[in-house]
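Undergrad: following is a predicted model, sequence given first.
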Amino acid sequence: MDAAIDRAHLDAQTFGDAELARELLALFSGQCRRILPALSDPGRDPTGRADLAHTLKGSAAGVGAFSVMQACAEIESALRGEGEPPSAVHLADLGTAVAAALAEIERLR
C-alpha cells in the first residue's frame, strides 16, 4: 500500500527541515478538518465548493498527500461542470484519503 504522505516529496518541499515539515503537516491537518465538511455540503454553492477543492488540492500537493490531491481534482472538475456532478463515491474517496493522511500525520508526530 502506498503511503498517504510521500515523505520524500515532503522532505524535498521542506529542504529536510523536520520542524518545518511538522508545521506544514499541522496546517494541512487543520485545513482538512475545516474544508472537508464544507466541501461535502451539497447545499453550498458549487463554485465555492470547487474553490475549496482547489485549495485543498494545492495544499495536498505541497505536503505529498497525493491521494487527497487526486480526489480533490476529481471533485473540483465535477463541480466546475467538466464531468458528472460529484457523487457520494467521490466524497467517500476524499474522506478515505483524508482519514489516511491524518492518521499518517499523527504517526509522524
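TA: Looks like it came in fine. Numbers count the residues shown, from 1 in each chain.
Undergrad: only C-alpha atoms for contact and neighbour calcs from this point on.
TA: OK.
Undergrad: mind giving me the packing neighbours of the host helix or strand of residue 58?
TA: Mapping residue 58 onto the secondary structure by DSSP states H and E places it in helix 46-63. Here helix 46-63 touches helix 7-13, helix 18-39, helix 66-79, going by 3 or more C-alpha pairs under 8 Å, 6 or more residues apart in numbering; DSSP states H and E.
Undergrad: against that first model, consider the following:
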Amino acid sequence: MAKLADSTFLKCQAQPQPFSVADGESPIDLVHLSRQTFGDHDLERELLGLFDAQAAQFAKRLRAPAAPGDADWRIALAHTIKGSARAVGATEVGHAAEAYEQALRGEDASVAEKAEMLGAAIGRARSAIALLLGGAAQNGPTGKYFK
C-alpha cells in the first residue's frame, strides 16, 4: 500500500487520499467481491455503490464532535461498516473499523488515532470505488471496470 502523507480524519474525508491502479494494491479485493457475487458484475457495481454511499454517511457521522455518552452509537456504526467492508472486500476498512470499535469498547486513549486511520482507509476505498465505477460512485453504478 502506498504510504500516506500525514492527514487528519477531516482532511481525509474532505479530500480522500488518491488511489491509482499504479499503486499496485487496490483497497478493494476484487477477487473476494467476485466470489461474493458469483461473478455477477451488475451485482458488484450495485454493492460497491451501496458501500460507497454507506461509507460516506458513516464518515459524516464520525466527524461529529465527540461527546460524553456517544460511544454506543459510534460502536454500532463501526461494527456496521466493518461488516459491510468485509462483505465487499474493503479489507483495510474492515480492519480499521474493528480497531476503532475495540478502542471505543475499551475506552482506549488511541480512539482519535483509530478514527483517523479509519477515515484514511474509507477515503482510499472510496477513491478506488470511484475508479472502478468510472467516477460514477456518486452518480450510479456504471463503470469502466465492469463493462
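TA: Received, thanks. Fair warning: this is a prediction, and the values are worked out from it, not measured in the lab.
Undergrad: could I get the contacting residues of residue 96 of the second structure?
TA: Residues touching residue 96 of the second structure, when contacts are defined by C-alpha atoms under 8 Å, 6 or more residues apart in numbering, comprise 114, 117-118, 121.
Undergrad: take the helices and strands packed on helix 46-63 of the first structure and lay them out in TSV including distance to residue 54 of the first structure.
TA: Compiled in TSV, these are given as follows (distance: least, C-alpha to C-alpha, whole Å):
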stretch	distance to residue 54 of the first structure
helix 7-13	19
helix 18-39	10
helix 66-79	6
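Undergrad: and of these, who's closest to residue 1 of the first structure?
TA: Residue 1 of the first structure lies closest, by C-alpha to C-alpha, to one member of these: helix 66-79, at 11.8 Å.
Undergrad: in the second structure, what range does the helix or strand that comes right after the closest one match?
TA: Moving toward the C-terminus from helix 66-79 of the first structure, the first helix or strand encountered (DSSP H and E) is helix 88-108. Under the alignment (TM-score structural alignment), helix 88-108 of the first structure falls on residues 112-132 in the second structure.
Undergrad: which residues does the aligned partner of residue 79 of the second structure in the first structure contact?
TA: Taking TM-score structural alignment, residue 79 of the second structure has residue 54 as its aligned residue in the first structure. Listed by C-alpha under 8 Å, 6+ apart, the contact partners of residue 54 of the first structure are 72-73, 76.
Undergrad: check residue 62 of the second structure too.
TA: By C-alpha under 8 Å, 6+ apart, the contact list for residue 62 of the second structure reads 74, 115.
Undergrad: now do it against residue 37 of the second structure, distance only.
TA: Residue 62 of the second structure sits 29 Å away from residue 37 of the second structure, going by C-alpha to C-alpha, to the nearest Å.
Undergrad: again with residue 97 of the second structure
TA: Relative to residue 37 of the second structure, residue 97 of the second structure is positioned 23 Å away (C-alpha to C-alpha).
Undergrad: please say which of the two ends up with more neighbours.
TA: A direct count of neighbours by other C-alpha atoms under 10 Å for residue 97 of the second structure and residue 37 places residue 97 higher, at 28 against 16.
Undergrad: test my guess that that one contacts residue 75.
TA: No: the pair formed by residue 97 of the second structure and residue 75 falls short of the contact definition of C-alpha atoms under 8 Å, at 9.2 Å.
Undergrad: nearest residue to the middle of the second structure?
TA: Centroid-nearest residue in the second structure, with C-alpha atoms, centre = their mean: residue 122, separated by 3.0 Å.
Undergrad: residues contacting it?
TA: Residue 122 of the second structure touches 13, 16, 55, 59, 93, counting by C-alpha under 8 Å, 6+ apart.
Undergrad: change it to 10 Å
TA: Counting by C-alpha atoms under 10 Å, 6 or more residues apart in numbering, residue 122 of the second structure makes contact with 9, 12-13, 16-17, 27, 52, 55-56, 58-59, 81, 85, 90, 92-94, 96-97, 116, 128.
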